[in-house]
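Visitor: Provided below for reference: sequence and predicted model.
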Amino acid sequence: MDCKVIEQILTEALTIDEVHVTSDGSHYKVVAVGECFDGMSKVKQQQTIYAPLNDHIASGELHALTIKTFTPTQWKREKLFNM
């Protein structure tokens, strides 16, 4: 599955500021940034990302998914620490 397609699915389904998807063969990594994650547990944040992708996961088209979610404030801090 193409990374841009995953980004488009998530952008259309969720109110998020940024989404970045990379792949290494069949393993995908999603980094999503949005205020919608504020106050959510990590489990709920991951469920929020999984929901729009569920059909693709169930079909086997998409598997081995790593998810990292951030609020915009957390994302700024993350980028600052990883520079």
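Guide: Alright, I've got the coordinates.

Visitor: contacts, neighbours, all on C-alpha from now
Guide: OK.

Visitor: Report the secondary structure state of Gly39.
Guide: coil (DSSP: H, G, I helix; E, B strand; the rest coil).

Visitor: For it, give its distance to Phe70.
Guide: Noted for Gly39: a distance of 11 Å to Phe70, by CA to CA, to the nearest Å.

Visitor: In addition, the following structure is provided for comparison:
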Amino acid sequence: MAMPAAEIERLILAAFPDARVEIKDLAGDGDHYSATVVSSAFRGKSRVQQHQMVYGALKGQMGGALHALALQTAAAPE
């Protein structure tokens, strides 16, 4: 079962209300997405920590309803 891009965005924004989120469906199948997430919550965090935070926001959907997510994160400027 595929996960709509809007649901991915909703979950990320629920965890990071100030985030700028851009989701792209890479294969047109609802299973392979890229996401760019920019949030002040990422300040002082390593890239790995930032990605872990986003995966946590997806509440266990990775590998299930969401098959693949190419993730780019950055801290929002102050």
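Guide: Alright, I've got the coordinates. Model, not experiment: these values are computed from the prediction.

Visitor: Would you mind reporting the TM-score between them?
Guide: The TM-score (TM-score structural alignment, normalised by the length of the second structure) is 0.80; 72 aligned residues with a CA RMSD of 1.5 Å.

Visitor: Comparing Gly39 and Phe70 of the first structure, which residue is more hemmed in?
Guide: Phe70 (22 against 10; other CA atoms under 10 Å).

Visitor: Quick one: residues contacting the alignment partner in the second structure of that one.
Guide: Counting by TM-score structural alignment, Phe70 of the first structure corresponds to Ala74 in the second structure. By CA atoms under 8 Å, 6 or more residues apart in numbering, the residues touching Ala74 of the second structure are Val37, Val38, Ser39, Phe42, Arg47, Gln50.

Visitor: among those, which recur in the first structure?
Guide: For the contacts of Ala74 of the second structure, the subset whose aligned partners also touch in the first structure (both residues aligned by TM-score structural alignment, their matches' CA atoms under 8 Å) is Val37, Val38, Ser39, Phe42.

Visitor: Can you give me the neighbour number for the last one?
Guide: Right, the one you point to is Phe42 of the second structure. Residue neighbour count, defined by other CA under 10 Å, stands at 21 for Phe42 of the second structure.
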